[in-house]
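with the sequence up front, the predicted model follows.
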Amino acid sequence: MKLPFEPVIFGIHINIHLILEYLAFFLAFRYYVYLQKQNLDTIPKINKLSIILGAMIGAFLGSRIFAILENPFMPTNFSSLISFLNSKTIMGGLFGGLLGVEIAKKIIGEKQSSGDLFVFPIILGIFIGRIGCFLSGTNEFTYGKETSFFLGMNLGDGIPRHPIALYELIFLFFLFIFLQKQKTKKLKAGLLFQYFMIAYFTFRLCIEFLKPNVFFICGLSTIQLLCLLCLLYYHKTILILFKNAR
């Protein structure tokens, strides 16, 4: 299959990445609703809605802000302005969503943890979205640097590159299995979500070294700095994990 994958149906070019992105949102939300029905908790329904709203607003703002900071530029025409406004990154969305939830819970006075139910729907959503990124090849900035590594692929520009999106799909598959096993241990509420955030942000911190980023601060990309910020946010849990490992 040639990348980027751009199918034509009835003479219309199909944006496969956009379709899979919307599908990711839809299936992730339906999965969340399903899990919510299977798990009884004592959080009032109105508070749940406030938490979801906080997550959505935080994710929307975070995904846009950090995407712009990842590769900052000033729009010079209408086309570049649209591109500027449509910039988004899942990393900013996750961290922004986390902050949105915490702020919403502070406002409504909800003290119970609500993150665990989001874990597997988020993984499903990212997984489907990354399939779209992979099929988009070099049309999406999820490709890697030029490489002679045996997994290097022609993603659309004739240059063997690290298929970053493919690496992430493999990682997410095993992370899903690992967290499902952790779930059976009846962890403290909220700990499963923390494990997910720590694992995913650590992975992205490392994988970013394989991307051809052009904007750096102290030798690190904006996404890597965001990863470090998130890991700092969960430093207490990380210290406990290291202590238990010892």
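Arrived safely, thanks for sending. Predicted model, so just to flag it, every value in this text is computed and none were measured.

use CA for all of it now, contacts and neighbours both
Will do.

how far off centre is stretch 216-234?
Computed by C-alpha atoms, centre = their mean, to the nearest Å, the chain-centroid distance of stretch 216-234 equals 15 Å.

hold the first one in mind and look at this next one:
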Amino acid sequence: MTLPFAPVFLGYQINIHLVLEYLAFFLGFRYYLFLRKKSTDHISGINRLSIILGAILGAFLGSRIMGFLENPVLPDSVESWVAIFNFKTIMGGLFGGLLGVELSKKIIGEKQSSGDLFVFPILLGIFIGRIGCFLSGINEFTYGEKTSFFMGMNLGDGLKRHPLALYELIFVSFLFLFLWKLKDKELKNGMLFRYFMIAYFAFRFCIEFLKPNVFFLFGLSSIQLLCLLCLIYYHKTILSLFKNAS
């Protein structure tokens, strides 16, 4: 198989990344409903719906804003504005979703932590989505710099590059297994989601150094700055982890 992978079905070329992206949303949501049925949810149905709507709106806005900030060039045509609307990134979606949830909870007066139920569905969605990114090769900006590293691959331009989507698939798999074992321990409500966010954003901060970014501020990409913002947001949890480990 060569990358980018573009299968043809009934004479039509399939956008494999788009197909897997929609599949990620569908299976992730179905998995969330499955987990909710098996768990004791202390949040009422109407409040949970409000939280989900807040997460969706925040994720939509966050993903588009950060997608634009990866390479902030002002559009000069209608087509350019449409293209900007299609720019998106999972990092902005996650952090925007977090802010959307927190704002929704303040509006409805919900005090219970709501993130733990989302952890494994989100990880499943990321995993499926990154398969699409990997199969898309250089058609998606998830490829890395040129490298002589043994895992370097030809992603469609004849050069050996870091397959960042593949690295992320490996990381997400281990993170899923680690958090799955951790969930059986007596954790404070909401801690599982915090651990997920800290681990994933720390990983993405590091892996961004292997990405051929073109826009930097203070020597860091916009995604890395967002990662730092998220880690600062959870600084009390991080300090607590270091304190307990010492």
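Done, it's in. In this text, all values refer to a predicted model and were calculated from it rather than measured experimentally.

got a TM-score for the two of them?
Aligned and superposed, the two chains score 0.99 in TM-score terms (TM-score structural alignment, normalised by the length of structure 1); 246 aligned residues with a C-alpha RMSD of 0.7 Å.

where does F174 of structure 2 sit, in terms of helix or strand?
Using DSSP states H and E, F174 of structure 2 sits within helix 164-182.

can you check S114 of structure 1 too?
Here S114 of structure 1 is covered by no helix or strand, with elements defined by DSSP H and E.

ditto for F84 of structure 1
helix 78-86.

now that helix on structure 2. Mean distance?
Overlaying structure 2 shows helix 78-86 of structure 1 at a mean distance of 1.9 Å from the equivalent residues (mean C-alpha distance after the TM-score superposition for structure 1).

can you list contacts of the longest helix along structure 2?
Taking DSSP state H as the criterion, structure 2 has its longest helix at helix 45-69. Residues from elsewhere that reach helix 45-69 of structure 2 (C-alpha atoms under 8 Å, 6 or more residues apart in numbering): 84-101, 103-105, 108, 110, 222-223.

with structure 1 superposed, average distance for it?
Superposed on structure 1, helix 45-69 of structure 2 shows a mean distance of 0.4 Å to its aligned residues (mean C-alpha distance after the TM-score superposition for structure 1).

before we move on, back to that, can you select the buried ones among the contacts of helix 45-69 of structure 2 for me in PyMOL?
Listed next is the PyMOL selection for buried residues among the contacts of helix 45-69 of structure 2, using 16 or more other C-alpha atoms under 10 Å:
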select buried, resi 84+87+88+89+90+91+92+93+94+95+96+97+98+99+100+101+103+104+105+110+222+223
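
now, which of the contacts of helix 45-69 of structure 2 lie within strands?
Under the assignment DSSP state E, the contacts of helix 45-69 of structure 2 contribute nothing to strands.

still on that earlier bit, got the buried residues for the longest helix of structure 2?
Quick answer for helix 45-69 of structure 2 (16+ other C-alpha under 10 Å): 48, 50-69.

returning to what we had before: which strands or helices does the helix holding F174 of structure 2 pack on?
Here helix 164-182 of structure 2 touches helix 119-136, helix 191-207, going by 3 or more C-alpha pairs under 8 Å, 6 or more residues apart in numbering; DSSP states H and E.

could the ones you listed be laid out in JSON lines, adding distance to P163 of structure 2?
JSON lines is the format used below for those (distance: least, C-alpha to C-alpha, whole Å):
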{"stretch": "helix 119-136", "distance to P163 of structure 2": "7"}
{"stretch": "helix 191-207", "distance to P163 of structure 2": "11"}
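
for P121 of structure 2, which non-adjacent residue is spatially closest?
G28 (4.5 Å; C-alpha to C-alpha, 6 or more residues apart in numbering).

return the residues in contact with the one you found.
Neighbour list for G28 of structure 2: 121-122, 124-125 [criterion: C-alpha under 8 Å, 6+ apart].

relative to H42 of structure 2, which of the helices and strands packed on helix 164-182 of structure 2 is closest?
Closest to H42 of structure 2 of those is helix 191-207 (C-alpha to C-alpha; 15.5 Å).

that closest one: how far from the chain's middle?
Distance, stretch centre to chain centre, for helix 191-207 of structure 2: 10 Å (C-alpha atoms, centre = their mean).

packing partners of it?
helix 119-136, helix 164-182, helix 222-233.

for the ones you listed, which one ends up most surrounded?
Mean neighbour count (mean count of other C-alpha atoms under 10 Å) peaks for helix 119-136 among these, with a mean of 22.

just checking, what packs against the helix or strand following that helix?
Remark: after helix 119-136 of structure 2, the chain's next helix or strand is strand 153-154, criterion DSSP H and E. Packing partners of strand 153-154 of structure 2 (3+ C-alpha pairs under 8 Å, 6+ apart): strand 160-161.

mean shift between the strand it packs on and structure 1?
Looks like 0.3 Å for strand 160-161 of structure 2 (mean C-alpha distance after the TM-score superposition for structure 1).

and the residue nearest the centre of structure 1?
The centroid of structure 1 falls nearest to I90 when counting by C-alpha atoms, centre = their mean (3.6 Å).

could you list every residue that touches it?
I90 of structure 1 neighbours (C-alpha under 8 Å, 6+ apart): 63, 126.

map it onto structure 2.
Using TM-score structural alignment as the criterion, I90 of structure 1 maps onto I90 of structure 2.

buried ones in the strand or helix carrying L33 of structure 2?
Per DSSP H and E, L33 of structure 2 falls inside helix 16-38. Across helix 16-38 of structure 2, burial judged by 16+ other C-alpha under 10 Å covers 16-17, 20-21, 24-25, 27-29, 31-32, 35.

need these in TSV (columns: distance to L239 of structure 2).
Shown next, in TSV, are those (distance: C-alpha to C-alpha, whole Å):
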residue	distance to L239 of structure 2
I16	41
H17	38
L20	37
E21	35
A24	33
F25	33
L27	35
G28	31
F29	32
Y31	32
Y32	30
L35	30
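
fine, thanks again, bye for now.
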